[in-house]
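Student: the sequence and its predicted three-dimensional model are supplied below.
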Amino acid sequence: MEAILKRRSIRQFTNQPIAQDDLNTLLRAAMMAPTARNCQEWEFVVVRNKETFKKMMHVHPYAKMLEQADCAIIVCGNTQREHAPGYWMADCGAATQNILLAATSLGIGSVWLGVYPNEERMKGLSQLLGLPDYVKPLNIIALGYPAEKKEEVDRFDPAKIHTEKW
C-alpha cells in the first residue's frame, strides 16, 4: 500500500542517472502484470538518447518533462499476441501501473504520458521508434529522480462504490 499511496506524477527530475539494475527491476515488475489468457503482449522500448527525447517532444505535446528525464519506457502492445482485439490496452495498462509503483518504491519519479488512442501520436511515435505495424504504443513513461515533492492524496470516495447493483 505504501507505493500505491505515495505514487504521484513527477514532471521535474534531477540529473542523477538511473542504474541499469533499477531499470531492469522496473521492466521485471512490468512483466509480472496479469494479462488476458497470459498472452503477455507487451513490448518495451527503453530510450535514453536526448536527441530522441527532443523528437518525442515534437510528437507528444505534453512530454516536455523529457528534457529533464534520465530515461523513458515506451509501453507497447503486440497485437499479434493478443487473444482477442483490444485486450492489449488493458494488459499493457497493468504493466504500466507496475512500472509506476515499482519506480515509486525505488525512489524514482515517473509520469504516464498517454499516446493511445491519439492516432497522430501513435503514428509519430511508431515512425520515430521503428515499430512494426502490429506493435502499438500505449504510452511513454518518463523516469528520473524527483526534483519535486508532492504530498500524498487520498482519492478514496465511498460514493463511487456500488454494492450488488447500481
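Tutor: Cool, the structure landed. Note that the coordinates shown come from a computational prediction; the quantities given were computed from them, not determined experimentally.

Student: every contact and neighbour count from this point should use C-alpha atoms.
Tutor: Noted.

Student: in the chain, where's the longest strand?
Tutor: What stands out as the longest strand in the chain, according to DSSP state E, is strand 135-144.

Student: then this one, side by side with the first:
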Amino acid sequence: MKEIFARRSIRKYKKQKISEKMIQKILQSGMAAPSAGNEQPWHFIVITSNELKQEIAKVHPYSDMLPDAPAAILVCGDTKKTNHGEFWIQDCSAATENMLLMITSLGLGGVWVGVYPRKKRVQGIKELLDLPDNIIPFSIIPFGYPDDTKKPHDRYLKERVHYNQW
C-alpha cells in the first residue's frame, strides 16, 4: 500500500473546497479502524467553519495551519464506550492514522495535531465545541489539497528491530 510510505505531514493547503464525498470516505476509513472489543469509542466532528478553526488555533499552540485548511476532523473518544479501559486512546489513534492514509490516497494532504493528553488543549476545545463530559477531544486532522510537496521518506531503522529478545 503505497500510501503508508507516501503519507507525510502537510501543513500548507490550497484554498480549494473538499467535496462531501471525500469527507465521507475519510470518515468511513476512520470508522473502519480496529478497536478493543469492537467498542468503536470514537466520534468525529467535521470542522469547516473558518471562525471555529481560528478559535481552535488560539487554544492549541501547534495548530497554526488549521485556519488555512479547508476542512478538519476532530477525533474524540467517548468514555461511556470504554468497557476495556483506556484502550480508547489506541482506538482513536488507529482511526486517526486510517484517516490520514485515506487523505493521502485521495490526493489530499493532512497532519495529525495532538490534543489529548494536554489538559489545557482538551479543556479549551471541550469548551469551544460544547462537548459533553464523556467526550474527550483526542486529535485534530486539518486537511486539504496540498500546497506543499514532500517526497516519501524511508524511516526504517534496522537498529530498532529485535527478534525474540532485546
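Tutor: Noted; the coordinates are in hand. Since we're looking at a predicted model, the values are computed, not measured.

Student: overlay them and tell me the TM-score.
Tutor: The pair, once superposed, lands on a TM-score of 0.98 when counted by TM-score structural alignment, normalised by the length of structure 1; 166 aligned residues with a Cα RMSD of 0.7 Å.

Student: which part of structure 2 matches the longest strand of structure 1?
Tutor: Aligning strand 135-144 of structure 1 against structure 2 (TM-score structural alignment) gives residues 135-144.

Student: now tell me what touches that stretch from outside.
Tutor: Contacts to stretch 135-144 of structure 2, defined as Cα atoms under 8 Å, 6 or more residues apart in numbering, come from residues 10-11, 13-14, 16-18, 65-66, 69-79, 89, 92, 96, 100, 103, 108-117, 122, 125-126.

Student: same check on stretch 70-78 of structure 1?
Tutor: Under the contact criterion Cα under 8 Å, 6+ apart, stretch 70-78 of structure 1 has outside partners 13, 15-18, 41-49, 66, 88-89, 92, 96, 134-144.

Student: what range in structure 2 matches that stretch?
Tutor: The aligned range for stretch 70-78 of structure 1 is 70-78, by TM-score structural alignment.

Student: got the buried residues for that stretch?
Tutor: Neighbour counts over stretch 70-78 of structure 2 (16 or more other Cα atoms under 10 Å) mark Pro70, Ala71, Ala72, Ile73, Leu74, Val75, Cys76, Gly77, Asp78 as buried.

Student: chain center to that stretch: distance?
Tutor: Taking the mean C-alpha point of stretch 70-78 of structure 2 and that of its whole chain, the gap between them comes to 6 Å (Cα atoms, centre = their mean, to the nearest Å).

Student: what's the answer for stretch 146-161 of structure 1, then?
Tutor: How far stretch 146-161 of structure 1 lies from its chain's middle: 19 Å, per Cα atoms, centre = their mean.

Student: counting contacts, what elements does the lengthiest helix in structure 2 pack onto?
Tutor: Taking DSSP state H as the criterion, structure 2 has its longest helix at helix 88-105. Taking 3 or more Cα pairs under 8 Å, 6 or more residues apart in numbering; DSSP states H and E as the contact definition, the neighbouring helices and strands of helix 88-105 of structure 2 are helix 2-6, helix 20-31, strand 42-47, strand 71-78, strand 109-110, strand 135-144.

Student: how close does the fifth one sit to structure 1?
Tutor: Same thing as strand 109-110 of structure 2. Following superposition, strand 109-110 of structure 2 is found to deviate from structure 1 by 0.5 Å on average (mean Cα distance after the TM-score superposition for structure 1).
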